[in-house]
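Trainee: take a look and give me a structure for this.
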Amino acid sequence: MLRFQIHVDTRYLDDRSLPDENKYVFAYTITIRNLDTQPAKLINRYWLITDGNGKTTEVSGAGVVGQQPTIQPGSEYSYTSGAVLESPVGTMEGHYEMEVQGGGNFKTPVPIFRLAVPKVVN
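Mentor: The predicted model follows:
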């Protein structure tokens, strides 16, 4: 398995959220850095999204934001996407399925991260 570093930044999108309708919209930016000596292509993603009420949603699919980037050694790839929760707090976690040039796939875990409306504690 190759070595990758995952960094996540999140933000609440107040202008797109409708709290009275239990619709809380968040953006997240993920940076994937290849710490290894071989390139790898991100071919699939998997997310487990849990809101503050305990409701879970699983999301999977090809690539990220319509792309299947190849990440070269020592370089990084960043993208921004979003999630809609029915509560002001929640979490996301998952993995990326990566393909090594020359054959073989492996999963790179994305550690759990928090989505939260500022100044809300649950």
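Trainee: contacts and neighbour counts: CA atoms only from here.
Mentor: OK.
Trainee: buried stuff in stretch 11-31?
Mentor: Buried residues in stretch 11-31, counting neighbours by 16 or more other C-alpha atoms under 10 Å, are found at 11, 12, 17, 24, 25, 26, 27, 28, 30.
Trainee: can you check stretch 63-77 too?
Mentor: Neighbour counts over stretch 63-77 (16+ other C-alpha under 10 Å) mark 63, 64, 70, 71, 72, 73, 76 as buried.
Trainee: equivalent analysis for stretch 37-46, please.
Mentor: 39, 40, 41, 42, 43, 44, 45, 46.
Trainee: pick out the most distant pair among those residues.
Mentor: Largest separation among the buried residues of stretch 37-46 by C-alpha to C-alpha: 39 and 46, giving 20.7 Å.
Trainee: to compare against the first, here's another:
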Amino acid sequence: MYRAETRGIRVTVEPRFVEEESQPEKGKFFFAYTVEITNLSEDRVQLESRQWTIIDGLGRFQQVKGAGVVGKQPVLGPGESFTYTSGCPLTTPDGTMQGSYLMLLETGEAFKAEIPAFALDSPFVKRVIH
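Mentor: Next up is the predicted model:
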């Protein structure tokens, strides 16, 4: 499990390899990740948008930006949480993801809540120890 906290917004991520949606012999590896966003602050916030950096096992970067998450822009009061699951296809058996959510306070102030960097590892990764 991976965790980061920014201005009272805690983001926890749990990734997993999805074997039934992968075809390793064809270079298709699918990963799911469950994210829990918890508002530990005293302010009401809304998740406006997301930004991801995805890096595959060969070091290739991909940027993904968009409104909300899974079609929603949740509003979280103090102590409330929002959980969702999404996925990421890769052409390599491993990679990493990290990013941020743009959060909006009722005052109109916006800030970025960090999404911690997390590993996408499948059983098909060949590790070399020196």
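Trainee: next up, the contacts around the residue positioned nearest the centre of the first structure.
Mentor: Centroid check for the first structure by C-alpha atoms, centre = their mean gives residue 30 as the closest residue, at 6.1 Å. Contact analysis of residue 30 of the first structure by C-alpha atoms under 8 Å, 6 or more residues apart in numbering lists 6, 7, 8, 9, 78, 79, 80.
Trainee: okay but residue 6 of the second structure is in contact with residue 103, surely?
Mentor: No - contact criterion C-alpha atoms under 8 Å: residue 6 of the second structure and residue 103 do not qualify, at 10.3 Å.
Trainee: so what sits against both of the two?
Mentor: The contact sets of residue 6 of the second structure and residue 103 overlap at 112, 113 (C-alpha under 8 Å, 6+ apart).
Trainee: ok, the two, which is more surrounded?
Mentor: Legend: neighbour count by other C-alpha atoms under 10 Å for residue 6 of the second structure and residue 103, higher for residue 103 (23 against 16).
Trainee: find the nearest non-adjacent residue to that one, please.
Mentor: Leaving out its chain neighbours, the residue that sits closest to residue 103 of the second structure by C-alpha to C-alpha, 6 or more residues apart in numbering is residue 47, at 4.7 Å.
Trainee: same thing with residue 101 of the second structure?
Mentor: residue 50 (4.5 Å).
Trainee: enumerate every residue touching the counterpart of the one you found in the first structure.
Mentor: In the first structure, the residue matched to residue 50 of the second structure (TM-score structural alignment) is residue 45. For residue 45 of the first structure, the contact set (C-alpha under 8 Å, 6+ apart) comprises 59, 60, 61, 62, 63, 64, 94, 95, 96, 97.
Trainee: corresponding residue for residue 19 of the first structure in the second structure?
Mentor: Using TM-score structural alignment, residue 19 of the first structure sits opposite residue 24 in the second structure.
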